[in-house]
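[1] got a sequence here, can you model it:
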Amino acid sequence: METQIVLTKPLSLESGSDDDYSAPNLIQRILSLFKNIRPGSDLTRLQLPPAFNIPKSQLQCYGESVYSVSDDLLGKCNGGESPLERFIAVVAWCVSTLRPLIFGVAPYNPILGETHHISRGTLNVLLEQVSHNPPVSALYATDYEKENLEILWCHHLVSKFYGTSVETEVHGTRQLKLLNHGETYTMKCPKLSIKFFPVAGVEWSGISRICCDETGFEAELTYGGRSFLGLRGSPKSIKGKIFNSSSSKPLFEIGGHWDRTVTLKDLESGQVRVIYEAIEVITGLKIPIVRDPKGVWASESALVWSEVSKGILSKQWGRASEAKNAVEEKQRKLFKERASIGEIWVPKHFDVSYSKEQGWDCSPLQPLVPPAPIVVPLI
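    As a prediction, this is how the structure comes out:
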């Protein structure tokens, strides 16, 4: 019997309203999950029961940040007439990669060698889990046919428990290369904060920086939320500035909310304009479809976790647990087999290195990503 590939609706502004994947008594379940964990503990190796999962892998969530959009922001990055206009467009695109998350549930931790290969129009995206402990994910996307651009991400997650919250730092860099213009934009991701008390919620927080060495433009974005007591602050807020690295003098101020509207104020003229409307970009997102079932790799996320996802979607938690245990037990068996013969696992699609100074670095082994058997409908 052929295994069914399970693909689900992308995370969007509608998430959490019509997509309820969580089990009953969620808060009590969360408290029981963390009752034996000390504050400050690293949660990297924590295995969540399916009741705490949404039916998709972390690799799919990373990929959705790039390919699940209702507006072609990447095209606007490449189409800017001046270096400054392109930089502003890149800032807007960077904001669009943040997606609303659902409190109390998280995607699956990808298994070693898991992949996610998908296309949207001429943009082809490939992700691979290049390390399991610690968890490191690599993303490479190319569009040479229309926009002539490349995207390369290398993410290393570090999650820690602080008694009333969990904070996940996303180490590593993101690069967007506009090859027609010879420009490379490097950016950092803010951290993810999950708070249990006094007001439960999940939000992006901290500072994200964007820079382009070729043009000298830089941006610093600060993502904010409620204070510890939940009495102050503006959830999902964003503020920042754009400046030239040669002078550090601010040229523009950025403000608003990343899940609503983000504006740009010209500090010389005082003119204010909207550079990002979340409702135009991350609503009405389409579920990917399988165009070529025979072309789907056995390592594809939607195939690896298909039985677990079916259990979650039908709220058959026993079925989901059995399926998840089967996936994890298979990985433990493969690990023991490799260890017994001294075999070192090597990623199939990326060259990976690590240093204390630079952290994890991932480079694609092939110059372009081929069209994928799974596609995002454009209409």
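
[2] from here on, contacts and neighbour counts on C-alpha atoms
    Noted.

[3] spatially central residue in the chain, please.
    Tyr62 (3.0 Å; C-alpha atoms, centre = their mean).

[4] what's in contact with the helix or strand encompassing that residue?
    For Tyr62, the host element (DSSP states H and E) is helix 58-67. For helix 58-67, the external contacting residues (C-alpha atoms under 8 Å, 6 or more residues apart in numbering) are 10-11, 96-99, 107-110, 115-116, 119-120, 123, 125-129, 137, 139, 301, 376.

[5] buried residues, that helix. List them.
    Gln58, Leu59, Gln60, Cys61, Tyr62, Gly63, Glu64, Ser65, Val66, Tyr67 (16 or more other C-alpha atoms under 10 Å).

[6] next one: stretch 37-44
    Residues of stretch 37-44 classed as buried by neighbour count (16+ other C-alpha under 10 Å): Asp42, Leu43, Thr44.

[7] can you pull the contacts of the last one?
    Taking C-alpha under 8 Å, 6+ apart as the definition of contact, the neighbours of Thr44 are Asn133, Pro134, Pro135, Leu157, Val158, Ser159, Lys160.

[8] what's the spacing between it and Leu73?
    The spacing between Thr44 and Leu73, counted by C-alpha to C-alpha, to the nearest Å, is 33 Å.

[9] and the strands in the stretch 251-379 of the chain?
    261-266, 272-277, 289-290, 350-355, 359-364, 374-375 (DSSP state E, counting those that start in this stretch).

[10] before we compare anything, build this one as well:
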Amino acid sequence: MVQVKMEEKRETKIVLTEPLSIRDSDASYKAPNLMQRILSLFKNVRPGSDLTRFQLPPLFNLPKSQLQCYGESVYCTASDLLSKCNNGESPVDRLISVVAWCISTTRPVTFGVAPYNPILGETHHVSKGNLNVLLEQISHHPPVTALHATDEKENIEMIWCQRPDPKFNGTSVEAKVYGKRQLKLLNHGETYEMNCPHLLLKIFPVIGADWAGKVTIRCLETSLVAELSYKSNSSFLGIGGNHRVIKGKILDSSSLKVLYEVDGHWDRTVKLKDTNNGQARVIYDAKEVMSDLQTPILKDTEGVWQTESAHVWGELSQAILSKDWEKAREAKLKVEERQRELMTERESKGETWISKHFVVSNDKEGWQCSPIHKTVLDAPIIAL
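    As a prediction, this is how the structure comes out:
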């Protein structure tokens, strides 16, 4: 059962929904007549097409924004993996904990439905314990998202800047995610840089969704590196196979010596084997980390920004949850038309949109973002 919490604010609903968890996504989020509708959706899309401007009808939308999905991957966990990262006694211990935390940001994807494409300047601001998380959509075309999170008690900071690039390949959609994520353990003077896997949506011969690709986690101050590979070893017809596999290694890049081997399933357990003595242990248990995730609560209605995802899309989210598709279509159209009006107004005045929370640049190395403020303030939305 999907939990929904709503408040009225300036004639617009603020809708908070149950976070996506490690279990297969709730049936309420699945579009009816799935295969038939998907084929009709892509019948006029050519292979190789860029899907960043592709607009899904509300029937294919999750009742939440992509910003909320990114945020949930950081603040929706049942155990505090970030504290474990900070409390590791040695650089190797800390890297192992960072690997476990990185895996925890991977969540199952429901094929056939997708979150809303965030509007320019949209934000998502949530607190979980001492961790305050802020996301902002810093570009609409192409879609680029920035994240800043701080935990002053643990002295931890996160900075992300990433750009999904979905393309239709005829029998599948592959969404490569460009950009980097940084996790800073300031007490130890360590910065860990990492990328994230790509999303693969298969349409033929059997529909399905999974994460794939290589993830590298590198500590900039040491020579320690973790190399992870996400893959789904399914048969041609999708029957059997080994799904949601993760394999990899932790090595000292200065000597190229492999210290540990990583093996398991990111939606179940992941083990670490010491290459010196062959001893193995579980470093990540998805059931433990992702159990009993609760819908966030609204602590301060007046403190919610007009740009907050739950505010911007509140009317649409409620219509989707109520399966009122006509109202959903109208609500989505209202948001889109308002964005076109604002863009036209800026162009007529010769104005350029500027991020409120990040210094943004786009150069040969790609999109870069730097938080304007040193720390993220407490949020009016609280994750439980």
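
[11] one step back: restricted to strands, list the buried residues of stretch 37-44 of the first structure.
    Within the buried residues of stretch 37-44 of the first structure, no residue falls in strands by DSSP state E.

[12] what range does the lengthiest helix in the first structure cover in the second structure?
    Taking DSSP state H as the criterion, the first structure has its longest helix at helix 317-341. Mapped onto the second structure with TM-score structural alignment as the criterion, helix 317-341 of the first structure occupies residues 325-349.

[13] just how off-centre is that stretch within its chain?
    Relative to the centre of its chain, stretch 325-349 of the second structure is centred 25 Å away, using C-alpha atoms, centre = their mean, to the nearest Å.

[14] ok, stretch 166-179 of the second structure next?
    16 Å.

[15] now do the same end-to-end measure for it.
    Using C-alpha to C-alpha, one end of stretch 166-179 of the second structure lies 14 Å from the other.

[16] in it, what's buried?
    Within stretch 166-179 of the second structure, the residues that qualify as buried are 166-170, 172-179, counting by 16+ other C-alpha under 10 Å.

[17] gap between Leu67 of the second structure and Ala146 of the second structure?
    9 Å.

[18] what is in contact with these two at once?
    In contact with both Leu67 of the second structure and Ala146: Leu135, Glu136, Gln137, using C-alpha under 8 Å, 6+ apart.

[19] counterpart of the residue nearest to the centre of the first structure in the second structure?
    Tyr62 of the first structure maps onto Tyr70 in the second structure, by TM-score structural alignment.

[20] kindly report the same for Glu14 of the first structure.
    In the second structure, the residue equivalent to Glu14 of the first structure is Arg23, according to TM-score structural alignment.

[21] what's the burial count for that match?
    Arg23 of the second structure has 15 neighbours, counted by other C-alpha atoms under 10 Å.

[22] cool, His155 of the first structure as well?
    25.

[23] how about the contacts made by it?
    Val136, Ser137, Ala138, Val170, His171, Gly172, Thr173, Trp360.

[24] what is the burial count for Gly182 of the first structure?
    Neighbours of Gly182 of the first structure under the rule other C-alpha under 10 Å: 10.

[25] which residue sits closest to Glu122 of the second structure, ignoring its sequence neighbours?
    Setting aside the residues directly before and after it, Glu122 of the second structure is nearest to Thr307 in space (C-alpha to C-alpha, 6 or more residues apart in numbering), at 4.8 Å.

[26] next up, the contacts around Asp351 of the first structure.
    Neighbour list for Asp351 of the first structure: Cys362, Ser363, Pro364, Leu365 [criterion: C-alpha under 8 Å, 6+ apart].

[27] so which of the residues you listed persist in the second structure?
    For the contacts of Asp351 of the first structure, the subset whose aligned partners also touch in the second structure (both residues aligned by TM-score structural alignment, their matches' C-alpha atoms under 8 Å) is Cys362, Ser363, Pro364, Leu365.

[28] buried subset of those?
    When neighbours are counted using 16+ other C-alpha under 10 Å, those contain these buried positions: Cys362, Ser363, Pro364.

[29] surely Leu7 of the first structure is in contact with Glu300?
    No - with contact defined as C-alpha atoms under 8 Å, Leu7 of the first structure does not reach Glu300; the gap is 11.0 Å.

[30] between those two, which has more neighbouring residues?
    Neighbours were counted for Leu7 of the first structure and for Glu300 using other C-alpha under 10 Å; Glu300 has more, 23 against 19.

[31] what's the counterpart of the more buried one in the second structure?
    Looks like Glu300 of the first structure aligns to Glu308 there (TM-score structural alignment).
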